[in-house]
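Q: predicted coordinates and the sequence they were generated for:
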Amino acid sequence: MKNRRHSLRPLGLALSLLLGGCMVGPDYHRPAVTTRPRYHEMAGWQPAAPAAGAPKGAWWKAFNDPLLDRLEPMVATANQTVAQSYANYRAALAEVRIARSALFPTIGIDSSGTRARTTSATYSARHGINNSGTLEGELSWSPDFWGKTRRSIEQNKATAEADKATLANTLLTEQVALATAVIDLRINDADIALLQQTVAAYRNYLAVIADQDQAGTIAPSDLITARTQLESAQASLIQLGMARAQYSHAIAVLVGRNPGDIDIPPLAALPQLPRIPVGVPSALLQRRPDIAVAERDMAAANEAIGIAIAAYYPTISLSAVDGFSQSPLAGLLKLANHVWSAGAQVSETLLDGGERSGSVAAAKASYDASVAAYRGTVLGAFQDVEDDLSNLRILEQQLQAQEAVVNDARRGAEIAFNEYQAGTVDYTTVATARTTQLVAEQNRLSVIQNRLLDTVNLIGDLGGDWSESSLESSR
């Protein structure tokens, strides 16, 4: 009998492998999306500065800002939103292991011991105690004839890959947020420096006007106007300090620190504006982690269809028990006490009132929804890049025009003050000209800020240094 059982094992293994090759439900194929040969805004668009190639690795180094270089690496290790996303990814990997375990038999061991006193009158008190025991190994297995378990594994793998892409997207989003906060801080510092220069100029104006007022050569209103102008600039300067503190606090939180723990001294230099090679639209499908998330969600939804269809097929379970049982307990492990059993169970639902057909229909509808979400994400990604390119093109033109405004405003303020000293105009003309210059300088800073921010957004919208090949290790 033993030899017969051994001879049947290879046959049973081959049979299980053969039957295990069947998987009901549709196989996944990524739906096609329409892409243009190039971005519309690339025609005639010239980046601001040269660069060797596309952003790789530490993309923020292209901005040549020491604060970005110091803090950006901390986002991956200390940012709490990234840490949360990483924990979600680890949980998804654990779910894959759980799903894969259903492919294998469950093996356990069961032992028991009983000590009982009999009540039969034929036994004396010395022989009225009976010891018994069992020691059995148990095996149960549900072969994956219809591929339900393997569909579940693929579904969980796709979900884990989506979580991995979500982690990459979260990291990129937080890195972009940090770069944005640093740029805002740098522009704020430049605005502070501009207002400090303006306050110093207004003090000089006020000193000149105060001397003229004491000499009685000007109207008293000129002194009031000059003092009001100085006080207004000082108030605006103080207000910028509040914004600077908020930017510093935001930067600290993005790198996992308590607000106020990071001391950021002012820096006169603004970040450089790098050139960002864009590539072709089709490359975006492999470079955007959020597109990968939508694509993996679509793959998981496809596997759910197969899982729902598998419910139409019977469930087959195999079980076996092998061990020893003896009463009294002495000699439990002897061959004479060897016991075994084997069995199989087949269950099939004959009538369910439409539950299974409804589950299949729901799974197919969910898949269709995921396809629409994927294509919508792709279109949104194309829109993001087109918006960034158009913004950079228009902002470059605006900066050129704004530079001319600044030059004229500076010259106009200088001429107005000279004419005032010559007595040909009143101080209102000087105040208006100087205010015009300040507004022109601030507008110029605003355009520079928008160009830097749109460049950071373009890097993020192109996927940073991420690519879809990062998911291959999970497949």
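A: Yep, it's here.

Q: use CA for all of it now, contacts and neighbours both
A: OK.

Q: can you give me the distance of Gln345 to Ser142?
A: 9 Å (Cα to Cα, to the nearest Å).

Q: tell me where this protein has strands.
A: All strands of the chain, identified by DSSP state E, fall at 106-117, 129-141, 315-326, 338-347.

Q: which of those strands is buried the deepest?
A: strand 315-326 (a mean of 18; mean count of other Cα atoms under 10 Å).

Q: neighbours around Arg356, how many?
A: As a burial measure, Arg356 scores 17 neighbours (other Cα atoms under 10 Å).

Q: contact partners for Asn88?
A: Asp163 (Cα atoms under 8 Å, 6 or more residues apart in numbering).

Q: now do the helices in this protein.
A: 2-20, 66-78, 80-101, 148-215, 220-254, 284-287, 289-310, 355-422, 427-461 (DSSP state H).

Q: for Ser473, which of those helices is the nearest?
A: helix 148-215 (9.4 Å; Cα to Cα).

Q: which other helices and strands contact that closest one?
A: Applying 3 or more Cα pairs under 8 Å, 6 or more residues apart in numbering; DSSP states H and E, we find helix 148-215 packed against helix 66-78, helix 80-101, helix 220-254, helix 289-310, helix 427-461.

Q: could these be laid out in a markdown table, adding distance to Thr118?
A: A markdown table is the format used below for those (distance: least, Cα to Cα, whole Å):
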| stretch | distance to Thr118 |
| --- | --- |
| helix 66-78 | 69 |
| helix 80-101 | 45 |
| helix 220-254 | 74 |
| helix 289-310 | 53 |
| helix 427-461 | 80 |
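
Q: which of those helices is buried the deepest?
A: Taking mean count of other Cα under 10 Å, helix 289-310 is the most buried of those, at a mean of 25.

Q: here's the one I want to compare it with:
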Amino acid sequence: MKPLLCSAALASCLLAGCSMEPTYQRPGMPVPNSFPSAAPTTQAAPSAAETRADTAVANLDWHQFFRDPALQRLIEIALGNNRDLRVAAANMTQARANYGVARASLFPELDLQAYGGRQRLPAQTQQPANGLLGPVQNNNDKAATFNTYQVQAGMTSYELDFFGHQRAIAHESGKLADASAAEYEAARIALIGEVANAYLSLNADRALLQLAQQTLAAQQQHAQVMNKAYGDGGVSEFDMRRSQTQADAAQVDVENVQIRIAKDINAMAVLIGQPLPASYGTPSQWQDPLLTDVPAGLPSSLLDRRPDIVAAEDRLRAANADIGRARAAFFPNIALTAVLGTLSGGLSNLFHAGSAAWTAAASGSMPLLDWGKNKNGLAASKAGYTGAVAAYEGTVQEAFREVADALAVRDHIVPELKAQQALVDQSQRVYAISQVRFKEGLDDYISSQDAQRSLYNDQQKLVSLKLDQAVNQVNLYKALGGGWNQANSGKTTASVTAPAQLSSMRASP
């Protein structure tokens, strides 16, 4: 038996390099080398400091990007409690375990078996071994009863992977595990962005609520003045009624904003996996620097670090390995069986001298007539690879579009914000003047209300633009693959089932 096992081991070593997998070639990036530049009138050329900052963005941790302590705490809670992230972590762990199962098939599996039985055989018959070391025979002319006891250890049907069938399966499973790890990281970055956007929306709605409440107070006060003036005969019923409708409309706005705030809080509770802490009831001031700005002049090579692109390429590599598996199916399958143990008709003699038994065998099979099964299997694998290439290129193009859109918004929203702020300042001045003129009887009620309504609309628009700017910064951060790095990832994901370090999850080829 030893020469047979040594020969099989030597053959496995000699043929270990044989693989049916095509040489993997990464598809070219179907996007320009750089993102669209801003117009000269809105964006200056990137300075040397900004160019150096490009590399820093690729390694920026989310703690450095989201500088608001309240937001940082919410993100930490979400990373520990969010259920969707836990599902992604479980999927990653499952894929890693499946890779371990596939990789184990590359090595012989040793089993220990024990058997004890009693059976009756007719005259001149033989009972097949059925996986045991040897058959039981009755060479007598009469039926006989036999006892059989045995202990055996060995390997059964170990495939000699001459043509890389098992290695291709393990390689494919490993790349799928890598893809699952990248998808977990993508889910983590997406969650950070969702929490940030939900927090910004909540702050914006609370700012809008303050505006609505201020407007309501002003309208109610004005309505009271008009009611008194109507009672004194100083204004018409039309003006009095119209002032009351303005107050009612302001009340409707207050209630609508409160509904949105309630929905914002409920959405945040789902994201962080628990009720929103009471300490987050006060919104942050919009003028505070909540987010770190992303520098200009970004190269499109930053897309390489996006987890969804990494996952798409890992699935492409898995599809490439699957072609190797399909090709190997055309070639012979050779398997070894080797068992060593003891066999005895009496339990007391099971381990006595002379009870040793062994068996060794090699078997082979090769497709002869499969009615196109392997041919169609290979065609299916090649089609799967073609689809994976298209999926990878589509992921890259979509990522490029997301970054380009965010950069376009960033290039133009700053001058828009400045213009809107100037408009609010002018509207406030116009409203103040209209109030004075109304009280002095120089203007009628309608002029004053128009000025107040314009100011309110301009203030709402300013809050909306500030929200758009902040959300766009978050979206740009997400589109560039986040600011995650290995050094800081562990402290935010300790309570998650699976580790967050993406590099440690990369499966071996």
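A: Looks like it arrived, so ask away. Just so you know, these numbers come straight off a predicted model, no measurement behind them.

Q: can you list the helices of the first structure in CSV and add distance to Ala320 of the first structure?
A: As requested, these are exported to CSV (distance: least, Cα to Cα, whole Å):
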stretch, distance to Ala320 of the first structure
helix 2-20, 13
helix 66-78, 50
helix 80-101, 19
helix 148-215, 21
helix 220-254, 57
helix 284-287, 49
helix 289-310, 25
helix 355-422, 31
helix 427-461, 57
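
Q: which residue is nearest the centroid of the second structure?
A: Ala187 (2.7 Å; Cα atoms, centre = their mean).

Q: re the thing from before, wait, which of the strands of the first structure is closest to Leu223 of the first structure?
A: Nearest of these (Cα to Cα): strand 106-117, 93.2 Å.

Q: compare the strands of the first structure and give me the one nearest Gln196 of the first structure.
A: Short answer: strand 106-117, nearest of those by Cα to Cα, at 75.8 Å.

Q: show me the contacts for the nearest residue to Arg203 of the first structure once chain neighbours are set aside.
A: Nearest residue to Arg203 of the first structure in three dimensions, chain neighbours excluded: Leu230, at 6.7 Å (Cα to Cα, 6 or more residues apart in numbering). By Cα under 8 Å, 6+ apart, the contact list for Leu230 of the first structure reads Val199, Tyr202, Arg203, Leu206.

Q: trace the first one over to the second structure, please.
A: Taking TM-score structural alignment for the superposition, Val199 of the first structure sits opposite Leu216 in the second structure.

Q: what about that match, how many neighbours?
A: Leu216 of the second structure, neighbours per other Cα under 10 Å, totals 21.

Q: my guess is Leu389 of the first structure meets Glu41, correct?
A: Yes - at 5.9 Å, Leu389 of the first structure and Glu41 qualify as touching, with contact defined as Cα atoms under 8 Å.

Q: between those two, point out the one with more neighbours.
A: Each of Leu389 of the first structure and Glu41 has its neighbours counted (other Cα under 10 Å); Leu389 has more, 23 against 17.

Q: distance of the more buried one relative to Ala179 of the first structure?
A: 19 Å.

Q: again, but for Leu395 of the first structure
A: From Leu395 of the first structure to Ala179 of the first structure the distance is 19 Å (Cα to Cα).

Q: kindly report the same for Ser467 of the first structure.
A: 21 Å.

Q: just Glu41 of the first structure next, same as before
A: Glu41 of the first structure is 24 Å from Ala179 of the first structure, by Cα to Cα.

Q: likewise Arg356 of the first structure?
A: For Arg356 of the first structure, the distance to Ala179 of the first structure - Cα to Cα - is 51 Å.

Q: of the helices of the first structure, give the one that comes closest to His29 of the first structure.
A: Closest to His29 of the first structure of those is helix 289-310 (Cα to Cα; 8.1 Å).

Q: now do that closest one against helix 355-422, angle only.
A: Angle of helix 289-310 of the first structure versus helix 355-422, following axes from the mean of the first three to the mean of the last three Cα atoms, to 10 degrees, is 170 degrees.

Q: okay, helix 289-310 of the first structure sits on what stretch of the second structure?
A: Counting by TM-score structural alignment, helix 289-310 of the first structure sits on residues 307-328 of the second structure.

Q: same question for stretch 389-404 of the first structure.
A: Against the second structure, stretch 389-404 of the first structure falls on residues 407-422 (TM-score structural alignment).

Q: contacting residues around the closest residue in space to Leu347 of the second structure that isn't next to it in sequence?
A: Spatial nearest neighbour of Leu347 of the second structure, excluding adjacent residues (Cα to Cα, 6+ apart): Tyr149 at 6.0 Å. If a contact means Cα under 8 Å, 6+ apart, then Tyr149 of the second structure has Ala114, Tyr115, Gly116, Gly117, Leu343, Ser344, Gly345, Gly346, Leu347, Leu350 as its contacts.
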